[in-house]
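> Next come a sequence and a model predicted from it.
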Amino acid sequence: MKEAYEFLKNCGTFYLATEENGQPHVRPFGAVCDFEGRLYFVTNNKKNVYQQMIKNGKVEICGMNKGKWIRVVGTVKEDLRREARIAMMNENAVLSNMYTVDDNLMTVLYFENGTATIYSYSEEPKIITL
């Protein structure tokens, strides 16, 4: 998991895909966290993306960095613990421009299960179990 986390962190921007009524939706994200050995990301619980993930936890993430790209496929679950939000804020200072730990907007989700695959044009894909 650590390698997938580091890759996404170094991407800066990565893209999260959700689904609603058979229609895919893709959005840019940029904050990830390694908390308790799980891959976490953050969103606002008032956004459509949050509602889509609560209804259908199957998501995909894709990002590119230095000629390699990653696809993370799996099921996400919301973590309501304050400690998880604190960990996210500690690893992503830029979030303080949008959220506070106790604002009732910021929510964190983690990959309950999934697979990250790192690809390149010159190497075999590397598969990482989350």
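Yep, it's here.
> For the rest of this, base every contact and every neighbour count on C-alpha atoms.
Fine.
> Could you identify the longest strand within the protein?
Scanning the chain for the strand with the most residues, using DSSP state E, yields strand 106-120.
> Comparison target below:
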Amino acid sequence: MTGNETILQYLNAVPAWYLATSVDGQPHVRPFSFAAEEHGKIWFCTATTKDVWQELLENQRFEATSWWPGHGWLILRGKAGLKDEAGAEMRRAGYEHLESLGEHYDGPDDETLVFFSVEEPQAWICDHDEWKPIEL
């Protein structure tokens, strides 16, 4: 299993995981639930109308974490790649996912939907005793 596959397994095994940004020294944490791989990178979906997007424009560094009961938790650090290069299949999947959460957009090509990649990733699988790096 590749490093990206391991990361996606942890992120997609639970209904929600958490992504943190930091602006002006103040951390901001919120639930996320869409993650996919394309072009060899992990991608997340949000909207340009959300605070998280504005925060990533100001400071691209983020950290995400997911607790998968019985397996430990994932810590993923990286820099948001803000150039939206999501293909049609991923755009449709992200759109459908956000719509299933009760959000509303004018289709997969709605200009407010935005996908960002995980650049410069570092990841670990952790338990109470140790952090095991994921080879990326």
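Thanks, I have it. Given the structure is predicted, the values throughout are model-derived calculations rather than measurements.
> From start to finish, how long is stretch 93-101 of structure 1 in a straight line?
Start-to-end span of stretch 93-101 of structure 1 (CA to CA, to the nearest Å) is 12 Å.
> count of residues packed around the closest residue to residue 72 of structure 2 other than its chain neighbours?
In space, residue 72 of structure 2 comes closest to residue 127 once its chain neighbours are excluded; the distance is 5.0 Å by CA to CA, 6 or more residues apart in numbering. As a burial measure, residue 127 of structure 2 scores 14 neighbours (other CA atoms under 10 Å).
> cool, and residue 10 of structure 1?
Neighbours of residue 10 of structure 1 using other CA under 10 Å come to 15.
> Quick check: it touching residue 65?
Yes - if you go by CA atoms under 8 Å, residue 10 of structure 1 and residue 65 touch, sitting 6.9 Å apart.
> mind listing what the residue mapped onto residue 77 of structure 1 from structure 2 touches?
By TM-score structural alignment, residue 77 of structure 1 lines up with residue 81 in structure 2. By CA atoms under 8 Å, 6 or more residues apart in numbering, residue 81 of structure 2 lies in contact with 60, 116-119.
> burial of the closest residue in space to residue 81 of structure 2 that isn't next to it in sequence, as a residue count?
Of all residues not flanking residue 81 of structure 2 in the chain, residue 117 sits nearest, at 4.7 Å (CA to CA, 6+ apart). Residues lying near residue 117 of structure 2 (other CA under 10 Å) number 26.
> quick one: the spatially most central residue of structure 1 from residue 121 of structure 1, how far?
By CA atoms, centre = their mean, structure 1 has its centre lying nearest to residue 41, at 3.8 Å. Note on residue 41 of structure 1: its distance to residue 121 of structure 1, by CA to CA, is 28 Å.
> cool, and residue 56 of structure 1?
32 Å.
> thinking again about what came up before, need the counterpart of the residue nearest to residue 81 of structure 2 in structure 1.
When structure 1 is aligned by TM-score structural alignment, residue 117 of structure 2 is paired with residue 110.
> Please tell me I have it right and that match contacts residue 34.
No - the pair residue 110 of structure 1 / residue 34 is not scored as a contact, 9.3 Å apart, by CA under 8 Å.
> and for those two, which residues touch both?
Here residue 110 of structure 1 and residue 34 have residue 40 as joint contacts, going by CA under 8 Å, 6+ apart.
> For stretch 46-61 of structure 1, grab the matching residue range in structure 2.
Stretch 46-61 of structure 1 corresponds to residues 49-64 in structure 2, going by TM-score structural alignment.
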